[in-house]
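K.L.:
quick one, fold the following:
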Amino acid sequence: MIALLGAFALAAVHQYLFFDHDPGVSFPLFIALLYVYLFHDWKDRLKETTGFGWFLFAVIVLLSLTYGLFHNPIFRALNLLAIPSLVFVHLAVLRGANRIPWWDVGIVGEALAHLIPRSLLQIPRLFRVLRISLFRRLDSERQKTATKVAIGLVFATPLLLVVIPLLASADGAFNRLLSGVPGWISRFSLGELFGRVLWILVFGILFAIYFWSFAKPPRRRKAASQADVMPLLKPSIDSVVLTTLLLAVNAVYVLFVAIQFTYLFGAWDGLLPDGTTYAEYARRGFGELVAVSAINFALLIVSLTFSGTRRGLLNTLLYILVVCSGVMLYSAYIRLAMYEEAYGYTYIRFLVHAFMIYLAFLLLIAALRIRTSLVPMAKCFIVLSLAAYTLVNYVGMDRLIAENNLSRFEETGRIDRYYLNKLSADAIPTLVDFAVKREDAEMKSLLKADLGELNRQSRDWRSFNLSVYSAKKAVQTMNQP
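P.N.:
Presented below is the predicted three-dimensional model:
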């Protein structure tokens, strides 16, 4: 019963924080309360948490804090998917019925199993707990009567919610009677009140059955002895087949890389293919090169995973694949940098840069794995991916885009003020500094228009965002004589 009451209390808080309010500081606050609820029965068992468990918890906390610190629309949308997904995986790692290692892909299935089928199996328990808690002191006859009364109240509630406002409109005396209702209740319209109640009921049930799916995990079967277990044969690729594949692929890559070196280090000095302009060379192919590098990375992972015992020639071919992929990534990086120099910096170009750097680190880990099998490749990939995603949330993408475009303006005199004005509130203080120092009337006009939009955003503490607050203060300071 405590778990059920806690679930509905958490749902009431969830409704208060997020109903008709944008997430702000309310998001990390709710994450903290959610973890208090989901682990309130652990008491002294927190010491069982592994290092990765604490690391994943830190990632979840840091990502939730971004709703109060930054205002980038891309990450605000992505994190609405990423944070719940990480919470589900975190719960599966710490409290899952089956102790699946966190680096095993099966942990995703374990998280989904608790989220859907095992939670749905707890619905009968919900009604059982309600029945026992409400009617345990009544005999069978009174239980039947109380059940019928409860059913009648369930049907009467929505009817009364419709009838009472109609009667209040029809009769002044009845309306004056209702005016004695506390002000905080009278603020709610019929639709809003119904929505809030439904919100609490739905989320309260969801929180309760999800918690119960971890409370009593199914009995685990006794581990079989080594003698009872047949050795599992790990699938492998024949070394001759793999060597032939890598020889063919690497031959093409080495030729391509040799040609790239002709232009890669001379493009900045004007050494370009015949008939190709600076902008065309910069624009052409960086997307394809990134795609090929990603394909190479997949080929590398398959080779490392299913090659069995690797000999000298195979390792050499894998090293060549890594080097060629690295050169392709560098070529794509340079081309994109040249393209940005010609056309400016945007969200998508920033994210492509970040992905290329991330892919380069993955290639480095793969190269270390070629050197020694002691490198835990899956663990390194997972930790690096989580750390990279968290870092790109905190690096300040909008501010960097604004700064780079303003630096480009200093060198070329070209600037797209309207695109810069579309950046989130994270970039506004940087743009205000530029407008004030340069006495840029057009930029000032655009920023003053932004102030109206910033003022229209909710001032409620639940939606407070430090970036929006700083942007508003910066624009107000700019307007002062």
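K.L.:
all contacts plus neighbour counts: C-alpha atoms, from now on.
P.N.:
Noted.
K.L.:
leaving out sequence neighbours, find the closest residue to R369.
P.N.:
Distances taken as CA to CA, 6 or more residues apart in numbering put V375 closest to R369, at 5.4 Å, once the chain neighbours are dropped.
K.L.:
residues near V36, how many?
P.N.:
The number of residues packed near V36 is 13, by other CA atoms under 10 Å.
K.L.:
now the second one, please; I'll put the structures next to each other:
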Amino acid sequence: MQPNITSASGEIRAPQVSIPKTPQASPQKPPFACDRTDTLFAVLAFAFGYFYIWSFEKTMTSPLIALITVGYAAFVLTYLYLRGRRPGAESWFWLAVLFSLGLPVTLWSLAPTLQIFLLHGVALYWTLSAAGVLYGGKTGNWLPFDCLSALLVVPAANFPAAFRALLDKRGGGKTRRQVGMVLLGVCIAVPLLALVLPLLASADQMFAEGIRKTGTWFLNNCGDVLLRLILAVPVGAWVYAACYGAARGVHTEPYDRATVRRMAQKAHLVPALASVTALMLVCVAYALFIALQGGYLFSGFSGRLPATFSHAAYARQGFFELCRIGVINVCLLLVTHLFSRAEDEKNRALRLGSVALSALSLLLCATAMSKMGLYIAAYGLTVKRVVATVFLVWLALVFLSAIAYQCKRFGIVRFAAISGAILVCLLCVLPVERLIASYNAAHTFSSAIGFLFT
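P.N.:
Modelled structure (predicted):
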């Protein structure tokens, strides 16, 4: 025990004892979690991968696509429930979108390649939504980050999980040893069968014929089966990685939301007056264009075609003009609100500029729809014209939501994503080609009747 120390002023102070600092342990990577359920589902994932590869050797509109969609949904839901995850309300909407893309493709499809591509993306996004690991818990302003996580980050980061679940002793007890014993048994049995089977075949003609047919089939199909087995490995591992990562929350938050928010705050570099000036100048340019080209733009509302245009050229030019202008206007609104120093809800001039730009975009959208209506009235419907019209409807909804957003804050990205998904589902679920044929037949009949009575 050390004696007390008396200072020059007579105060008694306790001796200072230096406590050695213990070195802090570096954060370690959490151990791999696995049980028998994981091992079973890893095996099922590889079996699903084989069936997936085999089915895509058929036509893309094969009924097997619907079976794959239902099988994947059942696989994910079963695994999530066994892991204690309960899908939220929004995940059932995305499951309905998944079924709308995957089930009707066996009956009809406007664009099979695009529909299959969307089917894969929605399947992975729905997996994260069902597990409740989306940023914010639902579709929102973090949608680009969620899509990147669902399509790439989570499956890639958890890619070894399926192999570890098969070989990990905790996952299947003595799985590694059992797999080795099975392989050893196969190696022992192959040379024995090579000796025994010819002797059995020489003793019985029917058995010999069966062996011959089996050998012929194996030689004819060995290459295809081997190729499917090879391709099924990465497919099954990718499927299991997405489910495992979503259910256990592993690598589901690769981005630090606080860091992203700080970066967004630092990006507010443009002064408010500069942002408002840019918006107003663009609005003035659009207003002058509309005033000078009023006869060309609004002739579709009166059913008149400009003298120098055909119906097709008039509709196509209006549609592609709107697409370019729509993309530019959406980017301008995003850049203005992301990089402006002023807060949207506190800057009335910025809000008015956004409303004016959205309203002018809606007016141009209406002119494009009138041109498309004139084209359809003259020549009837086609798949491309239906898809273009649906896209115009969605673009109008986006600009309407941009106007409503200036009055009351809500999830505009969420609205755009859900409304777009609903419109795409309608194109997939409804027999659009049959409806087009019925409309064109009725249109031709009415035109013929009108011609007779004129």
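K.L.:
hang on, the earlier thing: the residue nearest to R369 of structure 1 matches what in structure 2?
P.N.:
With TM-score structural alignment as the criterion, the equivalent of V375 of structure 1 in structure 2 is F410.
K.L.:
quick check: which element contains that match?
P.N.:
Under DSSP states H and E, no helix or strand contains F410 of structure 2.
K.L.:
so what's the residue count around it?
P.N.:
14.
K.L.:
is P217 of structure 1 in a helix, a strand, or coil?
P.N.:
Secondary structure, DSSP: H, G, I helix; E, B strand; the rest coil: P217 of structure 1 is coil.
K.L.:
quick one, what contacts it?
P.N.:
96-97 (CA atoms under 8 Å, 6 or more residues apart in numbering).
K.L.:
tell me which element the residue located most distally from the centre of structure 1 falls in.
P.N.:
What lies farthest from the middle of structure 1 is A173; by CA atoms, centre = their mean that is 53.8 Å. Per DSSP H and E, A173 of structure 1 falls inside helix 172-178.
K.L.:
which helix or strand lies directly C-terminal to that helix?
P.N.:
Using DSSP H and E, the helix or strand that directly follows helix 172-178 of structure 1 along the chain is helix 183-186.
K.L.:
check the offset of that next one from the chain's centre.
P.N.:
For helix 183-186 of structure 1, the separation from the chain centroid amounts to 37 Å (computed by CA atoms, centre = their mean, to the nearest Å).
K.L.:
swap in stretch 442-454 of structure 1?
P.N.:
Counting by CA atoms, centre = their mean, stretch 442-454 of structure 1 comes out at 30 Å from the chain centroid.
K.L.:
please apply the same query to stretch 261-278 of structure 1.
P.N.:
40 Å.
K.L.:
hang on, the earlier thing: just checking, the residue nearest to R369 of structure 1 touches L364?
P.N.:
No - in this structure, V375 of structure 1 is not within contact of L364 by CA atoms under 8 Å, at 11.4 Å.
K.L.:
residues near R371 of structure 1, how many?
P.N.:
By the criterion of other CA under 10 Å, R371 of structure 1 has 12 neighbours.
K.L.:
from T66 of structure 1, how far out is it?
P.N.:
Distance of R371 of structure 1 to T66 of structure 1, computed by CA to CA, to the nearest Å: 38 Å.
K.L.:
kindly report the same for L246 of structure 1.
P.N.:
According to CA to CA, L246 of structure 1 and T66 of structure 1 sit 44 Å apart.
K.L.:
ok, now how distant is the residue nearest to R369 of structure 1 from V59 of structure 1?
P.N.:
Per CA to CA, V375 of structure 1 is found 23 Å from V59 of structure 1.
K.L.:
could you do S119 of structure 1 as well?
P.N.:
Shown here: S119 of structure 1 relative to V59 of structure 1, a distance of 25 Å by CA to CA.
K.L.:
what comes up buried for the helix or strand encompassing V182 of structure 2?
P.N.:
Secondary structure from DSSP H and E places V182 of structure 2 in helix 175-203. Buried positions in helix 175-203 of structure 2, judged by neighbour count with 16 or more other CA atoms under 10 Å: 175, 201.
K.L.:
how many other residues sit next to the corresponding residue of structure 1 for L435 of structure 2?
P.N.:
Correspondence of L435 of structure 2 to structure 1, assessed by TM-score structural alignment: L400. For L400 of structure 1, the neighbour count with other CA under 10 Å is 17.
K.L.:
what ranges do the strands span in the stretch 51-200 of structure 2?
P.N.:
Counting by DSSP state E, counting those that start in this stretch, the stretch 51-200 of structure 2 forms no strands at all.
K.L.:
all helices of it, in order?
P.N.:
Using DSSP state H, counting those that start in this stretch, the helices of the stretch 51-200 of structure 2 run over residues 63-82, 89-102, 112-131, 143-148, 154-157, 161-167, 169-172, 175-203.
K.L.:
so can I have TSV of those helices showing distance to H337 of structure 2?
P.N.:
Output for the helices of the stretch 51-200 of structure 2, formatted as TSV (distance: least, CA to CA, whole Å):
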stretch	distance to H337 of structure 2
helix 63-82	38
helix 89-102	28
helix 112-131	27
helix 143-148	17
helix 154-157	30
helix 161-167	41
helix 169-172	50
helix 175-203	56
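K.L.:
mind checking which of these is nearest F301 of structure 2?
P.N.:
Closest approach to F301 of structure 2 among the helices of the stretch 51-200 of structure 2 is made by helix 112-131 (33.1 Å; CA to CA).
K.L.:
perfect, that will be all.
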